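S.K.: What follows is a predicted structure for the sequence shown.
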Amino acid sequence: MRQLYTLLWCLALPLVLARLWWRGRKEPGYRLHWPERLGFYGARGAGGHTLWVHAVSVGETRAAEPLIDALLLAYPDSRIVLTHMTPTGRATGRALFAKHGERLVQAYLPYDIPFMIRRFIGHFAPRICILMETEVWPNLIAVCGDRVPVALVNARLSARSLRRGRRFGSLMTDAAKALALVAAQTEQDAARVRELGAPRVEVTGSIKFDVVVPQAALTMGAWLRGRIGQRAVLLCASTRDGEEALILDACATLLALPGHPLLLLVPRHPQRFDEVAALVALRGLSLQRRSALVERPVTAQVLLGDSMGEMFGYYAACDIAFIGGSLLPLGGQNLIEACALGKPVLTGPHTFNFELVTQQAIAAGGAVCVADATELVTKTRQLLVDDAARKGMGEHAAAFAERHRGATARTVGLLRHMIF
C-alpha cells in the first residue's frame, strides 16, 4: 500500500509543483524556497543537537509556541528545526520565534517521498520528530523508523477523520503503529487514535491553553480600539468561504442602525482578502482595511482584518468574538485564544474538529452556540444591551481557559525519555 502511495506521489509531483506556482499568483510566498520542498537545504550551521518540530500552517505554528519555548529552555544545548507546509505558517513562525535567534531554524517539510525525507534527515540529523496535531505522513514515519522516534503531540482526531483514515487501510494503520508516542488533547481523541493502532497514547490536554498573550498583541489591540472609539465591536474570526456572505446579509440591519456596532471581519485565508472586500462592496456597506488604517479613525461599517499574525490583537479589541468555520460544515476553529482574553464567544453548530473544547467552553458559561447567522446577530444584540451578561460570559471564558493550562509541561515530561 505504501509503495502505491509513493508511486502516486511521484506521478503527482509535477502537478503539485504547478499548483504551487499557480497559488503563487496571489500568495508570492508559495514561489519561494522551492528546493526545500524537494529536500535540498543550505549549510547546516551550528546549534548542537537538533529537535525537529513540524507545524503545517498558522494554527499549528501558534499552538507550538509554548512547546518550543519549553523545549529550548529544557535543552539549552539543542536547537529546533521548525518545518511547515504553507508560507503563512512560515511567516507566523518567523514572527513568533525571532526571539530565539539561531537556536530555531525554519524550513519547508519535503513532500512525502522517501528519498526527499532521507535528504532532510541526513541534512538536519534530528534526535526526534515531533508532529503537531493531525500531521501523519506515512513515508516520513517509515523513513524515520528506529533512528528518529516520532511523536504526535497536541493530537486531535475527529470521528470524521477517523473514518477517512480507515479508508486508507494499512497505509494509515501502519503509520499509527510506528508512532513512538501520541499525546492527545482529549480522551475522545486518544480513543480514536488507539483505534488506528497507535501503541502508546497519553492524554495531556491542549497545549493551546498554555499560549501566552504577547504584550505586542495587547498593544496592537489597544491601538486598534483607540481608532474605533466607543462603538461596540463584533469580531468574526477565521471565517471561511461562504460564511462571510451569510454574516454580511444577517448583519445588514444591525449595521444600518445609528451608532451601529463595527463588524470586524477576519478571513482565515489571506488569499481571500480581496474576495471578501468585494462581498462587502456588493452589499453597499462601507469598508476599511486594517492594512490601510495607519492613524486614521475607523468610521466604516466593516473593518477587514487583512493582516497576518494579529489575531490576538483583534480579540483584544473586540467586545464579542464569533469563531468562524462553524456556520457551515467545516469543523470550526480554535476558541481558546478568545477565551484566554476574556471575551464572550459565539460559535456555529459545526464544530466537529474542536468538539470537546467547544462543549466545555459552553458548559463553563464562556461560549454560546448559535444555529445560524440570523441567531448570531440576535445573540449579539442581546449581549450588547446586557452589560452584565456580556461581562459574565467573558469572565467565565477566562476562567475556563485558565483551568485547562498545563498540557505543555505534561508533554515535555513524556518527550524527555525520547530525546536523549
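M.R.: Right, received. Where do you want to start?

S.K.: Please make it C-alpha for all contacts and neighbour counts, starting now.
M.R.: Fine.

S.K.: My guess is residue 286 contacts residue 300. True?
M.R.: Yes. In this structure residue 286 lies within contact range of residue 300 using Cα atoms under 8 Å: 5.0 Å.

S.K.: what helix or strand does residue 68 sit in?
M.R.: Secondary-structure assignment from DSSP states H and E places residue 68 in helix 58-74.

S.K.: In terms of secondary structure, what does the helix or strand following that helix contact?
M.R.: For helix 58-74, the succeeding helix or strand toward the C-terminus, using DSSP H and E, is strand 78-84. With contacts defined as 3 or more Cα pairs under 8 Å, 6 or more residues apart in numbering; DSSP states H and E, the secondary structure elements packing on strand 78-84 are strand 49-54, helix 58-74, strand 104-108.

S.K.: Got another one to weigh against that:
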Amino acid sequence: MTTGIPQSERYLRLLYSLLAYLAVPAVMGRLLVRGVKAPGYRRRWRERFGFPPFEPQTGAIWVHAVSVGEVQAAVPLIRGFLERYPRRTVVVTTTTPTGSDRVKALLGDSVCHSYLPYDLPGAVRRFLQRVDPALAVVMETELWPNLFAACHARAVPLMVVNARLSPRSFRGYRKLRPIITGPLHRAALILTQTEADAERFRALGAPVERVRTAGNLKFDQRLPEGVVEEGRGLRQGWGEERPVWVAASTHEGEEEQVVRAHRQLLTDFPEALLVLVPRHPERFGVAARVVEDAGFPVCRRSGGCQPSESAIYLADTMGELPCLFAAADVAFVGGSLVPTGGHNLLEPAALGLPVVTGPHLFNFHEISALLLEQGGALQVHSGAELGETVSHLFGDPARREPMGRKAREAVVANRGARERILESADRWLANGS
C-alpha cells in the first residue's frame, strides 16, 4: 500500500467497484434516454467497456478530456505532445459525444480517439492493455479510483493537469475523502491552475511535494487560423452597421432571459442582432421554440437562413463559436444567469470582445475575477440588467473598445501553462521520444 493511503482504502474500493457494477444498468438506461435527443449517446458502447476502436499501441501518450470545454483547453497541450514526441501515438479519450466531435474536428487523424471506459476494474484493465500508455494525462478533476489504481499497478505515471477544485467541489470531495485519498496518492503529479486550487488538493490529502501550480491551459488556446477574417465575412452578410451581440453556451432558463433582454434593447437599437448559441445540441429545438414563443421569426443557421432581416439568429451548429464571436461587438457567456457555474470567458476575451456574464461563476471563479478586475468583463444579475448593459455598450464605443482591449491583454499576460506542463512530462517521456 502506498504510504499515506489508509489501510481501509482497499476495502472501500472493493465496495465502490461493487456499487459501480450494480449501477451499470441504470447508467446504460440513462444513455438510452439521452440518446433520444442526442443519438451519439446510443453509439459506440463497446468503448465504454474498455474496447477502444484502434489497434494495440505501445508507449502511447494518453490524454483524457471529459467534454467540449476540456478538449478545447487540452488541444494546445496535445499539439505540443505531437510536436515534441513525433514517434509516440497520442490517444485522446472523452466522455461525451460532443467532446468526441471536437476531438475529430480539431485534431482529426493525428490522434487516436475513444470514449473513456467506465470506472470498472475489468473495463479499465482492457483499455490500458490496448493503449499501453507511457504517460497518462487527466484534465482538470477526474479522480476515478479504479483508473488511478490500475495505472499505479502497471507503473504508468499519471499527471492531473489544469487541475481545479472550486470551494463547492472541495466541500463535496471532502465528504468522499476516504475513497478520494487513493487516487490523490497514486497521481505522480498534480499541476493546478491556481495556488488556491493547490491548497485545496493538499487539504484533501494529496502529497504536498506532488502538487504544483502551473497556470491555466485555457489561456494558451490559440484562435483558429483565419477566424477573424471568417468573422468579418459573416458580419458583412449580416450588416456591418448593425450592432451584434452573441449569447453563447446558454442553458435551460437562460434563453428566455436573453430573448427578453434583446427585446428590451431593440427599443434603443431596432437594428440590433442577437446570435443565440445554446450550449448543447439537444437544446437547439427548445431554443427555437423560445424564440418563436417570444414572437420572433426563427432564423436557424443550420437551415441556411441569413439574418439580414431577422432580430435573432439561432446558431444551431457545432464548432463555429469562435467565428461567431469574431463577428460580434459584445459577448455574453451563459451558464451564469442560472446556477450552472458559468463557462469559459477566455474565447471572446482573446478576440478582444467586452464580455458580459451573470452572477453564477463558481466553475470559472479565477478567470472571471481576473477579467472583472482588469476591466475586460462586466457582471449582471438578471436578464433585465443584461439588456441594459448590452445597450449601454452598444451606445458607448469609447467604453466598449477599451474593455475588449483589456480582455485580450489579460489573456496574453497569463499564458505559459502549456510549456510548464510539457516540461514536467519530459521526465517520463524524453527517453522514448
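M.R.: All right, it came through fine. All values reported here derive from a predicted model rather than from experimental measurement.

S.K.: hmm, back to that, rebuild the helices and strands packed on strand 78-84 of the first structure as TSV, extending it with mean neighbour count.
M.R.: Conversion of those to TSV gives the following (neighbours: other Cα atoms under 10 Å):
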stretch	mean neighbour count
strand 49-54	23
helix 58-74	19
strand 104-108	21
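
S.K.: Compare those and give me the one nearest residue 254 of the first structure.
M.R.: Using Cα to Cα as the measure, helix 58-74 is the one of those that comes nearest residue 254 of the first structure, at 31.0 Å.

S.K.: so the closest one aligns onto which residues of the second structure?
M.R.: Per the alignment by TM-score structural alignment, helix 58-74 of the first structure matches residues 68-84 in the second structure.

S.K.: same thing with stretch 118-135 of the first structure?
M.R.: Using TM-score structural alignment, stretch 118-135 of the first structure pairs with 125-142 in the second structure.

S.K.: quick one: contacts of the matching stretch?
M.R.: By Cα atoms under 8 Å, 6 or more residues apart in numbering, the residues outside stretch 125-142 of the second structure that reach it are 50-52, 55-66, 70, 74, 91, 117, 150-151, 156-165, 428-429.

S.K.: Sort out which of the residues you listed are buried, if you could.
M.R.: Among the contacts of stretch 125-142 of the second structure, those scoring as buried are 50-52, 57, 59-66, 70, 74, 91, 117, 150-151, 156-165, 429 (criterion: 16 or more other Cα atoms under 10 Å).

S.K.: Report the spatially nearest residue to residue 202 of the first structure, omitting neighbours in sequence.
M.R.: Distances taken as Cα to Cα, 6 or more residues apart in numbering put residue 183 closest to residue 202 of the first structure, at 5.0 Å, once the chain neighbours are dropped.

S.K.: ugh, typo on my part, it should be residue 41 of the second structure
M.R.: In space, not counting the residues next to it along the chain, residue 41 of the second structure is nearest to residue 35; the distance is 4.7 Å by Cα to Cα, 6+ apart.

S.K.: What of residue 60 of the second structure?
M.R.: Taking Cα to Cα, 6+ apart, and ignoring the residues beside it in sequence, residue 60 of the second structure has residue 133 as its nearest neighbour in space, at 4.4 Å.

S.K.: swap in residue 297 of the first structure?
M.R.: residue 227 (4.4 Å).

S.K.: could you measure the residue nearest to residue 60 of the second structure against residue 75 of the second structure, distance?
M.R.: 19 Å (Cα to Cα, to the nearest Å).

S.K.: if we can go back for a sec, wait, is the residue nearest to residue 202 of the first structure part of a helix?
M.R.: No. Secondary structure assignment (DSSP: H, G, I helix; E, B strand; the rest coil) places residue 183 of the first structure in strand, not in a helix.
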